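Participant: My questions are about this predicted structure, shown below with the sequence.
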Amino acid sequence: MCAHVMVAEDDEKQAELVRRYLEREGHAVTLVRDGRAAIESVRRRPPDLLVLDVMMPRADGLDVLRVLRAEARELPVLMLTARSTEDDLLLGLDLGADDYMTKPYSPRELMARVRTLLRRTRLGPPADRVLSVGTLAVDPDRHEVRVDGDQVECTPGEFRILAAMAAEPDRVFTRQQLLEELHGFDRYISHRTVDVHIMNLRKKIEPAPRRPARLLTVFGVGYKLADPAKAKSAGRG
């Protein structure tokens, strides 16, 4: 699975190490040394995957992510950070990162994460139909989400979660099952990753995110995607 991977990393030795590992797996690699260069390079030639360091000159990785997601760019982003607190990591996910690794990291594990993101982004869910749950429609082929006919922009991670749940409405998914949709069997990823994606999805698909009617919490178990109209009808019955 050869791909174009951009590595935004100001540490020259670290960038060269990542480049060598990526090229060894057959990928074409573009290296950039600062945040502004990363934004400009993505605009000129969008990569299949962006490996993005948080601490960079001229614009840090979080600012880069803010700009790219504001432009509705859906490329998968793997963040590298020396900040190991949960709040810092969740902030990256909240801004639309698909995965993260804390420094120091194993290059072999980094390559495994890259393979997982590329595989899931390229294959995605089955693309033979639009998945509808009430007035929510998920189109895997076009990578589109619509609510009441209006398009909603989702990150690749958010889209994978929503597509999996839309394929089986009313099924209760555990956090672990949703993590497997995101990253496969990965013991290094926290269940809080799923919670952040769910929170962000609610902001996008719910009229009142604090009182969700579509993306529901099943306490002690996980989450499910439901049709609000059916729930109202059942309540009247």
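Facilitator: Cool, got the structure.

Participant: contacts, neighbours, all on C-alpha from now
Facilitator: Fine.

Participant: Please list the residues outside the top helix by length along the chain that contact it.
Facilitator: In the chain, taking DSSP state H as the definition, the longest helix is helix 107-123. For helix 107-123, the surrounding residues in contact (C-alpha atoms under 8 Å, 6 or more residues apart in numbering) are 1, 3, 18, 21-22, 48-49, 76, 78, 101, 156, 182-184.

Participant: Compare these and tell me which has the most neighbours.
Facilitator: Compared across the contacts of helix 107-123, residue 182 has the highest neighbour count, 26 neighbours, by other C-alpha atoms under 10 Å.

Participant: How about the residue nearest to the spatial centre of the chain: what's its closest non-neighbour residue?
Facilitator: Residue closest to the average C-alpha location in the chain (C-alpha atoms, centre = their mean): residue 157, at 2.6 Å. Nearest residue to residue 157, sequence neighbours excluded (C-alpha to C-alpha, 6 or more residues apart in numbering): residue 98, at 5.4 Å.

Participant: what sits against residue 8?
Facilitator: Neighbouring residues of residue 8 by C-alpha under 8 Å, 6+ apart: 15, 31-35, 38, 50-53.

Participant: what separates residue 175 from residue 204, distance-wise?
Facilitator: 20 Å (C-alpha to C-alpha, to the nearest Å).

Participant: and the comparison structure, right after this:
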Amino acid sequence: MIYCLEDDESIRELVTYTLNTQGLEAQGFSKPSEFWEAMQKSIPDLILLDIMLPEEDGFSILKKIRTSSMTKRLPVIMLTAKGSEYDTVRGLDSGADDYIPKPFRMMELLSRIRATLRRAGDEEAAIEEYQIENLYVCPSRHIVTVDGNNITLTLKEFELLCLLLAERGTVLTRSQLLDRIWGYEFDGESRTIDVHIRTLRQKLGEAGSLIKTVRGIGYKIEDADK
């Protein structure tokens, strides 16, 4: 089940209709109060969340979802008319799994939803631990520390860091990163990867310098002995 919290009736009905006809059961809500009432009865597999809503804004709702032990890992995709880089960063930094500005294409939305659901259903965790200089990462326990201090990352930031570590020494293009983390092909001038790299470096502090930019290509983390 997918919940769509969207106060624009035309968008809400189009999204839920399309999802239901594509084999993805969906239910729409126009108000946060209706959404929270449904959440008390049943937790969905994924949430499509607008930002500008009556009663309560989407950022507040996302924060509540991420602070609850029952829903902290529940996939959330934000659908919003707020498409500036600031709003994108804020949404992703608040824990959104993806952020799609309006107007969006329905086939792209379906692709991103399916990719997010696939990742959420894959419970296989890596056993390997990574220690490079002052950075320590344990994927299976979802632990990241710098100089022994715990670092809090969003799910996408964590997945991006783990991928760069798993492929350390290899330059990964923006297209490869987008496809392997978000599950869809690189499209035009998307800045999704650059935004995530920027915030990831900021959160890692001094260890952020381990993530190298390869001009005109992408990003990499060097082997420990480089």
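Facilitator: Happy to help now that I have it. Remember, it's a predicted structure, so these values are computed and weren't measured experimentally.

Participant: Compare the contacts of residue 8 of structure 1 with structure 2 and list the ones that remain.
Facilitator: Counting by both residues aligned by TM-score structural alignment, their matches' C-alpha atoms under 8 Å, the contacts of residue 8 of structure 1 that remain in contact in structure 2 are 15, 31-35, 38, 50-53.

Participant: Going by distance to residue 162 of structure 1, which of the residues you listed wins?
Facilitator: Nearest to residue 162 of structure 1 among the kept ones among the contacts of residue 8 of structure 1 is residue 50, at 22.2 Å by C-alpha to C-alpha.

Participant: give me every residue that touches the aligned partner of the closest one in structure 2.
Facilitator: Residue 50 of structure 1 maps onto residue 47 in structure 2, with residues paired by TM-score structural alignment. Applying C-alpha under 8 Å, 6+ apart, we find residue 47 of structure 2 in contact with 2-5, 74-77.

Participant: Next, residue 47 of structure 2: secondary structure please.
Facilitator: For residue 47 of structure 2, the assignment made with DSSP: H, G, I helix; E, B strand; the rest coil gives strand.

Participant: where exactly do the helices run in structure 1?
Facilitator: Assigned by DSSP H, the helices in structure 1 fall at 12-24, 35-44, 61-70, 86-94, 107-123, 156-167, 175-183, 192-205, 228-236.

Participant: most tightly surrounded among the ones you listed?
Facilitator: Comparing the helices of structure 1 by mean neighbour count (mean count of other C-alpha atoms under 10 Å), helix 156-167 ranks first with a mean of 23.

Participant: Show me what that one is packed against.
Facilitator: Counting contacts by 3 or more C-alpha pairs under 8 Å, 6 or more residues apart in numbering; DSSP states H and E, helix 156-167 of structure 1 packs against strand 131-133, strand 136-139, helix 175-183, helix 192-205, strand 222-225.

Participant: okay, the ones you listed in a markdown table with distance to residue 236 of structure 1 next?
Facilitator: Listed next are these as a markdown table, based on distance: least, C-alpha to C-alpha, whole Å:
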| stretch | distance to residue 236 of structure 1 |
| --- | --- |
| strand 131-133 | 20 |
| strand 136-139 | 22 |
| helix 175-183 | 31 |
| helix 192-205 | 24 |
| strand 222-225 | 20 |
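
Participant: what's the closest of these to residue 63 of structure 1?
Facilitator: Closest of these to residue 63 of structure 1 is helix 192-205, at 18.0 Å (criterion: C-alpha to C-alpha).

Participant: Now do that closest one against helix 156-167, angle only.
Facilitator: 80 degrees (axes from the mean of the first three to the mean of the last three C-alpha atoms, to 10 degrees).

Participant: Pull the contacting residues for residue 183 of structure 2.
Facilitator: 111-112, 115-116.

Participant: Please point out which of those residues structure 1 shares.
Facilitator: Mapping these onto structure 1 (both residues aligned by TM-score structural alignment, their matches' C-alpha under 8 Å) leaves residue 115 still in contact.

Participant: is it true that residue 158 of structure 1 touches residue 199?
Facilitator: No. The pair residue 158 of structure 1 and residue 199 does not pass the contact test of C-alpha atoms under 8 Å, sitting 10.0 Å apart.

Participant: re the thing from before, run a quick neighbour tally on the residue nearest to residue 157 of structure 1.
Facilitator: Other residues near residue 98 of structure 1 number 22, with proximity taken as other C-alpha under 10 Å.
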